[in-house]
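Asker: this one's structure only:
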């Protein structure tokens, strides 16, 4: 029997995403550095580091009103997953060596599956915006 499976990951993600309010996004953005540091120091989460940076970028552009072409459900799922990663005392406490980040990685992976198309659209929008910015005289 798996310690942490997709069903448990979905339950945790749904629980955290269900609690997210729009003003929570700003509070989460203030904790970006702490979450990214946790990801860097975790073997299980490190493979998601570029995805997590993209998630934070989309949350920041959403919060600032620069990018709103994303459903609230996706914003809440991303915020919920990141809040879950930040919590050291989740389903499998992060202090348990070798196993502590399995649940965090599972929740992030599930979130990425759920919001993949929204993140891809955002990444394309952001790339186009940056190209437009650099090509202006």
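Answerer: Perfect, thanks for sending it. Treat the numbers as computed from the prediction; the structure is a model and nothing was measured. Numbers count the residues shown, from 1 in each chain.

Asker: Only C-alpha atoms from now on, for both contacts and neighbour counts.
Answerer: Will do.

Asker: Not counting stretch 27-40 itself, show me its contacts.
Answerer: 45-46, 48-49, 52-53, 56, 59-60, 79, 82-83, 85-86 (CA atoms under 8 Å, 6 or more residues apart in numbering).

Asker: Out of those, which end up buried?
Answerer: Burial by neighbour count, 16 or more other CA atoms under 10 Å: within the contacts of stretch 27-40 this picks out 45-46, 48-49, 52, 56, 59-60, 79, 82-83, 85-86.

Asker: among these, which are in helices?
Answerer: When DSSP state H defines the helices, the subset of the buried ones among the contacts of stretch 27-40 inside them is 45-46, 49, 52, 56, 59-60, 79, 82-83, 85-86.

Asker: Use this one as the comparison:
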């Protein structure tokens, strides 16, 4: 998949922000709020967005560091792009405003699929260790 137009600027900005916990947390919180407000508009990538938010958040809090910094910067860049209302296609354009956001999220998710998969497994392992998931049951069903 080709890198979406405008994404490189977000990636450069993310590289500068990745070491700043306060600013990274601010971007994560803005992404959570916007994601919740845009129910229906980003449903095609809702699960991917949630995993990106969780992974970047866990990394920022120091809970999960088994991921390359390049992956965190790429994930943070997707979140930055998403929270920017004036990107390649401004969000206020009805019907089209979130098309570029969905494209960027899909691109990033595919770019870091291996690391996202390992993070997802780590999340399952954490739930299993805490007792939220019984052994042999990855879906939380009891």
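Answerer: Yep, it's here. This is a predicted model, so every value here is computed, not measured.

Asker: Nearest to the spatial middle of the second structure, which residue is it?
Answerer: The C-alpha lying nearest the average C-alpha coordinate of the second structure belongs to residue 52 (CA atoms, centre = their mean; 2.2 Å).

Asker: Adding distance to residue 38 of the first structure, write the contacts of stretch 27-40 of the first structure out as TSV.
Answerer: Output for the contacts of stretch 27-40 of the first structure, formatted as TSV (distance: CA to CA, whole Å):
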residue	distance to residue 38 of the first structure
45	8
46	9
48	11
49	10
52	11
53	13
56	14
59	19
60	19
79	16
82	11
83	12
85	8
86	8
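
Asker: Provide a list of residues in contact with the residue nearest to the centre of the second structure.
Answerer: 75-76, 79, 109, 116.

Asker: Alignment lookup: it to the first structure.
Answerer: Counting by TM-score structural alignment, residue 52 of the second structure lines up with residue 55 in the first structure.

Asker: try residue 74 of the second structure
Answerer: Aligning on TM-score structural alignment places residue 74 of the second structure opposite residue 77 in the first structure.

Asker: For its match, the count of nearby residues, please.
Answerer: 26 (other CA atoms under 10 Å).

Asker: Specify the local secondary structure of it.
Answerer: helix (DSSP: H, G, I helix; E, B strand; the rest coil).

Asker: Spit out the contact partners of it.
Answerer: 13-14, 16-17, 111, 115.

Asker: which of these has the most neighbours?
Answerer: Of all the contacts of residue 77 of the first structure, the highest neighbour tally under other CA under 10 Å goes to residue 13, namely 26 neighbours.

Asker: What strand or helix carries that one?
Answerer: helix 6-19 (DSSP states H and E).

Asker: Counting neighbours, what do you get for residue 130 of the second structure?
Answerer: Residues near residue 130 of the second structure, counting by other CA under 10 Å, number 10.

Asker: how about it, what's its partner in the first structure?
Answerer: By TM-score structural alignment, residue 130 of the second structure lines up with residue 133 in the first structure.

Asker: What residues sit buried inside the one helix or strand its match maps to?
Answerer: In this assignment (DSSP H and E), residue 133 of the first structure forms part of helix 102-135. Judged by neighbour count using 16+ other CA under 10 Å, the buried positions of helix 102-135 of the first structure are 102-112, 115, 118-119, 122-123, 126.

Asker: same check, this time on stretch 87-103 of the second structure
Answerer: 87-88, 90-91, 97-98, 100-103.

Asker: Ok, stretch 32-46 of the first structure next?
Answerer: Using 16+ other CA under 10 Å as the burial criterion, the residues of stretch 32-46 of the first structure that qualify are 32, 35-36, 38-39, 42, 44-46.

Asker: Next, format those residues as a markdown table and append distance to residue 65 of the first structure.
Answerer: As requested, the buried residues of stretch 32-46 of the first structure are exported to a markdown table (distance: CA to CA, whole Å):
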| residue | distance to residue 65 of the first structure |
| --- | --- |
| 32 | 18 |
| 35 | 23 |
| 36 | 23 |
| 38 | 28 |
| 39 | 27 |
| 42 | 32 |
| 44 | 33 |
| 45 | 29 |
| 46 | 29 |
